[in-house]
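J.: only geometry, no sequence info:
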């Protein structure tokens, strides 16, 4: 590994021989972002850490930012393990595990359809406080009797703040344990990952608070010309239709959310932690075997339904709770899977090429989801891997 630096912005960390181009793209991406750079990037190749970079005042490789929906990847890795163990059958109905869920015409929805964001439970009547959004059991209790916003199984729509509580309740009914407990016991602790679904108090000094986005004049003009329809499914799913609208930055920066680690958005971790989780899943890590069998890896990246998401109005196919990644990053191998996060984080496994990727940001990226620089960073990683 070689130390790295750049004359425009100081880049700290190391890259393995052959991955110098990734460092250059990381520096260039940060230099182009005038809203205050502050990011981490980590990449494993066949279980070996080959990129470990960070930049920004007050940011280091051990900083622990909120990773928002990249948390869903951690939560659904737990579900994938339980499916692999034969404990959960994805083609059984949710109600067969969780009888109360059958209310309001939800009795026929399968676990696989739930993982594909097809339940229609993107919010609940009456809304949620931040304290309620921190607690998956509270969310699940409210959603069990909720009338869905579309006929379950007929459409797919991103359950941004709800999905982890829904799948988590299935896990709880089957195992008697929470997703957070099982993630800690089966994944985080054995593999030594710096990724937490429930940040311990003693690690709070390492938390890197998320900062609000800074819009360019062009982005402000675009928002003014095309205001969000507060009656839309988009506004509903992200809490923007509430009065006052949900503040996603404040949500992640709330200690109760970090402490309980809600499985939709409450994870806290470094880029190393995110990439390490996917390396542990598909390649193994530090002498430990991979968590997933080849058959489960294939299933984790297999898309069963394609179409336009009725919440995001985008083509964002889900595979066993993970986002299919090849449509976002064409250089990845078939079956790549992972999950982005609202502040700009991205994390995925590319099993074909043996890559596990993790990226975090300190400042919220616009318009949300994986920050734009992930495209050039991912391409640089793929290019390096093709040559080594």
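T.: Structure's in. What do you need? Not measured: the values here are computed from a predicted model.
J.: contacts and neighbour counts: CA atoms only from here.
T.: OK.
J.: surely residue 272 is in contact with residue 47?
T.: No. Counting by CA atoms under 8 Å, residue 272 sits too far from residue 47 to count as a contact (11.9 Å).
J.: got another one to weigh against that:
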């Protein structure tokens, strides 16, 4: 089948190579291409591209775990304000948390995915998983899958519910409410933790991707899961690509994976965080940004098998893309979305795609796209 791969949008002079890389990615995609790419440099838009049938600049797509970046930007702001203390026990904010054997676990350790509360037995229903408060209530009754604080593993679909309950206990407000008030509305971002019904016509559902026979063979061997930790973390009621398209999921905006937005929205959020936009000061001080980006505990992720992945709530983007500065931070999403800030180079990057990127996580085309962005920035 032949697909329309016409590239729409603009780039600032000097960033033509990014447009070329975007066109190449589309031409090489045989699985129904459709994506958006937005880049800001020191708060100013330098790349604004989109392509694919049904994809516009203003299309809103599920961004899966890129949602975690928005949720934990709120946590970073509360730490910066002094409302939250990273080295205070989670149970001091949320007494019921101690019931699961995690009474000494600190907020810093929770943000670094060290609680061991990665899933529930029996598994969540679709509607339960969309409800952060219910997820949090069930998780505190679970036995951790490892001794809390001794190791880390990706809390893929629950971390936002856990950190969100800490926020709720400390402020009386949800992460979603605080994100809307302090981040999305002031900066006019097309990135939502709870999609308003009026914006439903702009929603573009992600489309699942069936693995090729070779990919299916690879999946049977990856990741190694002798303790069943990966299975517990992804013990989902439905396929994740299907779950994100359910109306209640995008309406509630689960802080782990229920966000909906555009590449412009993702890049705009990280620009607001570290560079500021339209004359406004950055949301985060350099010290706060560096603290949340820093690797606190090196080691192997017990869920994914990856090495040295997390700062606090955010992924360490320089570990994925060596062209980025050490203090870069952000979060990818299962369908292939990617978003991050590189404070040193002044880059804020957002990428979405319509077709689920097998087997999940940041789509591989982000590597040449990020490399092209960095080349252009250094050339400029």
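T.: Received, thanks. Small disclaimer: the values here were computed from a predicted structure and weren't measured.
J.: ok, residue 272 and residue 47 of the first structure, which is more surrounded?
T.: residue 272 (28 against 25; other CA atoms under 10 Å).
J.: what lines up against that one once you look at the second structure?
T.: Per TM-score structural alignment, the equivalent position to residue 272 of the first structure in the second structure is residue 264.
J.: got the contact list for its match?
T.: With contact set as CA atoms under 8 Å, 6 or more residues apart in numbering, residue 264 of the second structure has these partners: 37-39, 48, 57, 189-190, 350.
J.: so it versus residue 191 of the second structure, what's the distance?
T.: From residue 264 of the second structure over to residue 191 of the second structure the distance is 8 Å, taken as CA to CA, to the nearest Å.
J.: got it, and residue 167 of the second structure?
T.: Taking CA to CA, one finds residue 167 of the second structure at 20 Å from residue 191 of the second structure.
J.: of those two, who's got more company?
T.: Higher neighbour count among residue 167 of the second structure and residue 191: residue 191, with 28 against 22, using other CA under 10 Å.
J.: and that one, what's its match in the first structure?
T.: Under TM-score structural alignment, residue 191 of the second structure pairs with residue 195 in the first structure.
J.: ok, residue 20 of the second structure next?
T.: Here residue 20 of the second structure is matched to residue 24 in the first structure, going by TM-score structural alignment.
J.: for the host helix or strand of its match, packing partners?
T.: For residue 24 of the first structure, the host element (DSSP states H and E) is helix 20-32. Under the contact criterion of 3 or more CA pairs under 8 Å, 6 or more residues apart in numbering; DSSP states H and E, helix 20-32 of the first structure touches strand 48-55, helix 373-387.
J.: how close does it sit to the second structure?
T.: Mean deviation of helix 20-32 of the first structure relative to the second structure after superposition (mean CA distance after the TM-score superposition for the first structure): 0.5 Å.
J.: would you mind giving the residues in the second structure matched to the host helix or strand of residue 295 of the first structure?
T.: Element membership for residue 295 of the first structure, per DSSP H and E: helix 294-300. Helix 294-300 of the first structure lines up with residues 286-292 of the second structure when matched by TM-score structural alignment.
J.: for that stretch, give me the average deviation versus the first structure.
T.: Stretch 286-292 of the second structure, aligned to the first structure and superposed, deviates on average by 1.2 Å (mean CA distance after the TM-score superposition for the first structure).
J.: contacts for that stretch?
T.: 76, 80, 274, 311-314, 327, 329.
J.: would you mind giving these as a markdown table with distance to residue 292 of the second structure and neighbour count added?
T.: Shown next, in a markdown table, are the contacts of stretch 286-292 of the second structure (distance: CA to CA, whole Å; neighbours: other CA atoms under 10 Å):
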| residue | distance to residue 292 of the second structure | neighbour count |
| --- | --- | --- |
| 76 | 7 | 23 |
| 80 | 11 | 17 |
| 274 | 12 | 25 |
| 311 | 6 | 26 |
| 312 | 5 | 26 |
| 313 | 7 | 28 |
| 314 | 7 | 27 |
| 327 | 9 | 22 |
| 329 | 8 | 30 |
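J.: what would those residues look like in a markdown table with secondary structure and distance to residue 68 of the second structure?
T.: Output for the contacts of stretch 286-292 of the second structure, formatted as a markdown table (DSSP: H, G, I helix; E, B strand; the rest coil; distance: CA to CA, whole Å):
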| residue | secondary structure | distance to residue 68 of the second structure |
| --- | --- | --- |
| 76 | helix | 12 |
| 80 | helix | 18 |
| 274 | helix | 17 |
| 311 | coil | 12 |
| 312 | coil | 11 |
| 313 | coil | 7 |
| 314 | coil | 7 |
| 327 | coil | 18 |
| 329 | strand | 12 |
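J.: now the helices for the stretch 201-350 of the first structure?
T.: In the stretch 201-350 of the first structure, helices defined by DSSP state H, counting those that start in this stretch lie at 217-225, 233-237, 248-252, 255-260, 271-282, 294-300, listed in chain order.
J.: how near is the residue nearest to the spatial centre of the second structure to residue 219 of the second structure?
T.: By CA atoms, centre = their mean, the second structure has its centre lying nearest to residue 66, at 1.8 Å. Separation of residue 66 of the second structure from residue 219 of the second structure (CA to CA) stands at 23 Å.
J.: can you tell me what residue 45 of the second structure aligns to in the first structure?
T.: Residue 45 of the second structure maps onto residue 49 in the first structure, with residues paired by TM-score structural alignment.
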